[in-house]
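Colleague: please find the sequence and the predicted model below.
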Amino acid sequence: MQPANFSRSETRTDLLLLVDYPSDFNSMKFSKYYLAAFISFMIWGFFSLALKPLSAYASLDILFYRVFLCAVIMSVICLFFRKRVLRENVRLLKALPARQRNRAILLTLSGGILLTANWFFFIYVMNHISIKAASFAYLVCPIMTTVIAYFVLHEKLSKWQWTAVAISVFSCMLLSFNNIADIAYSMIVAASYAFYLVSQRKNVGLDKFLVLTVQILFSALILLPFYPVYSEGVPTELSFYALIFVIALLFTIIPLYMNLYALQGVTSSTMGILLYINPLMNFAIALFYFHEQINSIQIIGYSLILVSIIVFNERFIFGRRRTALV
């Protein structure tokens, strides 16, 4: 109900920024947001197929060209195909109270910084440590996301969901055996994306594609001064640019936009647990495609991860009605 002393435009602005999004199992809309999250992590599960062929190139060069190309593609889309959305969001941002406007800008720009850090460390670990080490980062990330969301966003979990988190912690402990050296890298990768997910849950009101465009443009501006100093030269192979284009469009723009879209209807904790889809697929690809060696502990650990996904999402999977969270 619209308050009597609010104008229609003021009400629309306040609703955009202050409304509580539907709870995970509240309506048919949830399925749409849930599906977007699920598909985005499925897409990322195949990332190693495009990234591993670039292992001969420096991690920074891959990051430079990935971000620069993303910035160009998204800027063209916003300036030439989404002009009306751009104008409306600029007007909306100007109409906000200074505190809310500054908050939206801060969350958007900090998201760009977190994405830049996450991309660099992930590429470095994937190409110079191992695919399994990169996968382990995204085993830790859901736990980090759930804990951060619990304390920062006050997201509540059911007993089943806390059980799933406990299973995840146990599986990560199993998988960390004999891989202590990789944990430091994995923790950095995990923390950067966990904080990104939690921060963007609070970044509401503006068009999600526009928010992502600003974040990637900001990332490009951060990296631009480093390019002349740290780039190892302009690549000449056509295959490099073909793979970078695939990475930019299929493994960056599309899944990231789907992530931001999904955060409108699912909690950060749910997004974090669904993130387990990514390392599970990476593990399967490392095993069956790249033929990396595995052991029985890793098989048990990843099997427990799969169990934790099912337990965490048991209400949605088995169609049970939502009950009070305890």
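Modeller: Looks like it arrived, so ask away.
Colleague: from here on, just use CA atoms for contacts and neighbour counts.
Modeller: Fine.
Colleague: so Gln114 touches Ala191, yeah?
Modeller: Small correction: residue 114 is Leu, not Gln. No - counting by CA atoms under 8 Å, Leu114 does not reach Ala191; the two are 9.1 Å apart.
Colleague: my guess is Pro279 meets Leu139, correct?
Modeller: Yes - in this structure, Pro279 is within contact of Leu139 by CA under 8 Å, at 6.6 Å.
Colleague: need the overlap of contacts for those two.
Modeller: Residues touching both Pro279 and Leu139 (CA atoms under 8 Å, 6 or more residues apart in numbering): none.
Colleague: where's Arg254 relative to Thr213, distance?
Modeller: Not Arg; residue 254 is Ile. Using CA to CA, to the nearest Å, Ile254 is found at 12 Å from Thr213.
Colleague: and Ile305, by the same measure?
Modeller: 33 Å.
Colleague: alongside the first one, take a look at this:
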Amino acid sequence: MKLSINVKDENTTGICYGIAAYSLWGILPLYWKLMESVPALEILAHRICWSFIFMLLVVYFYRKRGSLSAIIANRKKLFLIFLCGFIVSVNWFTYIYAVNSGHVIESSMGYFINPLVVVLLGVTVLGESLGRWQLVAIILAFVGVLIITIQYGRIPWIALILAGTFALYGLIKKMIHVDSLAGLVLEAFIVMPIALTYIAILEKGGKGSLVSSSPAVIVTLAGTGVITAIPLIFYARGIERTTFSMMGFLQYIAPSLQLFLGIFIFKEYFPLTHFISFCFIWAALAIFTLANAGVLKEHSAVGQKIKAAEIETKKV
């Protein structure tokens, strides 16, 4: 009986950590808005550098140095980590640009359709079969994206880049099986020389924010390391204590909060066509979630592999 209570408490704690992680990711646009005067590329460079410093401290605190050594000793894994570093940098830049250019709603769409892109990667890259309900979900999501494309008069590239990079990042991380904290440190370390060089060039030319910005902006830039690491730590603790399926369900907290911020806080344009488009995407996600949970009978080999890859993408 006591063991049962302890397991239940652990699961509840895991859910709380999951809610905290996804909620922080969801309200992250508020933080990026504090640096609206700073170019997105410069914010990205600072985020890479400060994330590396903070995550290195976290790895040292959690005694993950052995995990770092194991990755460095494996050339194949190190190359894939390099690839992950590039992909996550593209994702971070796109997200920061989206927030500070008034496209928070479009960025939320990217996170909503991300699980469906994971399924497509599973089919096209891993050769897994596509279930009937998964096919229905993908078609509905495609219709939703098509509607907003027609309304915009252009492809919603921000949403597609965010979804694509998240999915690709998760797929690679799933293939190499490395410790998430150690992997993130190396991803930042690999691209940090480029970021540092860019910051140095800006500062030398008198255009960098460390010279020209207020102390508040400088502190906010330094805080990008903390704001990146804390949700990841919460996520890691959550996934240790609760199930993949529960974390998969909780992941929709983040884009829901982003959509709320875009409409009600940042007052972005959200006409009826946007709402209809999102309705198609939400219907697709409902079908996808029910199929993965076993409520809808599915005849595919995607199963747990896709669920695990879906969760892995949220580690960005």
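Modeller: Received, thanks. Every value quoted in this text rests on a predicted model; they were computed, and no experiment measured them.
Colleague: sorry, back to before: quick one: which of Ile254 and Thr213 of the first structure has more around it?
Modeller: Taking neighbours as other CA atoms under 10 Å, Ile254 of the first structure and Thr213 compare with Thr213 leading, 24 against 16.
Colleague: ok, now how distant is the counterpart of the more buried one in the second structure from Lys207 of the second structure?
Modeller: Using TM-score structural alignment, the partner of Thr213 of the first structure in the second structure is Val185. From Val185 of the second structure across to Lys207 of the second structure, the span is 28 Å (CA to CA).
Colleague: same check on Ile139 of the second structure?
Modeller: Ile139 of the second structure is 47 Å from Lys207 of the second structure, by CA to CA.
Colleague: walking through the stretch 151-300 of the first structure, point out its helices one by one.
Modeller: In the stretch 151-300 of the first structure, the helices defined using DSSP state H, counting those that start in this stretch lie at 159-176, 180-202, 208-223, 227-230, 238-248, 254-262, 268-274, 277-288, 296-312.
Colleague: out of those helices, deepest packed?
Modeller: Highest mean neighbour count of the helices of the stretch 151-300 of the first structure: helix 268-274, a mean of 25 (counted as mean count of other CA atoms under 10 Å).
Colleague: what's Arg201 of the first structure aligned with over in the second structure?
Modeller: Under TM-score structural alignment, Arg201 of the first structure pairs with Lys174 in the second structure.
Colleague: what of Leu325 of the first structure?
Modeller: Aligned partner of Leu325 of the first structure by TM-score structural alignment: Ser300.
Colleague: and if you look at Leu223 of the first structure?
Modeller: Per TM-score structural alignment, Leu223 of the first structure is aligned with Ala195.
Colleague: just list the residues touching its match, thanks.
Modeller: By CA under 8 Å, 6+ apart, the residues touching Ala195 of the second structure are 44-46, 48-49.
Colleague: JSON lines for those, including distance to Thr273 of the second structure and neighbour count?
Modeller: Shown next, in JSON lines, are the contacts of Ala195 of the second structure (distance: CA to CA, whole Å; neighbours: other CA atoms under 10 Å):
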{"residue": "Leu44", "distance to Thr273 of the second structure": "32", "neighbour count": "23"}
{"residue": "Ala45", "distance to Thr273 of the second structure": "36", "neighbour count": "24"}
{"residue": "His46", "distance to Thr273 of the second structure": "37", "neighbour count": "22"}
{"residue": "Ile48", "distance to Thr273 of the second structure": "37", "neighbour count": "29"}
{"residue": "Cys49", "distance to Thr273 of the second structure": "40", "neighbour count": "22"}
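Colleague: which one of those residues is nearest to Ser277 of the second structure?
Modeller: Distance ranking of the contacts of Ala195 of the second structure against Ser277 of the second structure, using CA to CA, places Leu44 first at 30.3 Å.
Colleague: thought the closest one was touching Ser89?
Modeller: Yes - using CA under 8 Å, Leu44 of the second structure and Ser89 qualify as a contacting pair, with a distance of 7.4 Å.
Colleague: okay, stretch 268-283 of the second structure sits on what stretch of the first structure?
Modeller: The aligned range for stretch 268-283 of the second structure in the first structure is 292-307, by TM-score structural alignment.
Colleague: who touches the matching stretch?
Modeller: The list of residues contacting stretch 292-307 of the first structure from outside it, by CA under 8 Å, 6+ apart, reads 164, 167-168, 171-172, 174-175, 276, 280, 286-287.
Colleague: so which helix or strand takes in the corresponding residue of the second structure for Leu51 of the first structure?
Modeller: Counting by TM-score structural alignment, Leu51 of the first structure lines up with Trp32 in the second structure. Here Trp32 of the second structure is covered by helix 28-33, with elements defined by DSSP states H and E.
Colleague: what helices or strands is that helix leaning on?
Modeller: If you count contacts as 3 or more CA pairs under 8 Å, 6 or more residues apart in numbering; DSSP states H and E, helix 28-33 of the second structure packs onto helix 75-100.
Colleague: in the first structure, what residues pair with the helix it packs on?
Modeller: Mapping helix 75-100 of the second structure onto the first structure (TM-score structural alignment) gives residues 102-127.
Colleague: the matching stretch vs the second structure - mean distance after superposition?
Modeller: Average distance, stretch 102-127 of the first structure versus aligned residues of the second structure after superposition (mean CA distance after the TM-score superposition for the first structure): 1.4 Å.
Colleague: give the buried residues for that stretch.
Modeller: In terms of neighbour count (16 or more other CA atoms under 10 Å), stretch 102-127 of the first structure has its buried residues at 104, 107-127.
Colleague: and Asp61 of the first structure, how close does it get to Leu223 of the first structure?
Modeller: In terms of CA to CA, Asp61 of the first structure sits 10 Å off from Leu223 of the first structure.
Colleague: ugh, typo on my part, it should be Leu197 of the first structure
Modeller: Relative to Leu223 of the first structure, and taking CA to CA, Leu197 of the first structure is found at 22 Å.
Colleague: got it, and Lys202 of the first structure?
Modeller: From Lys202 of the first structure over to Leu223 of the first structure (counting by CA to CA), the distance is 26 Å.
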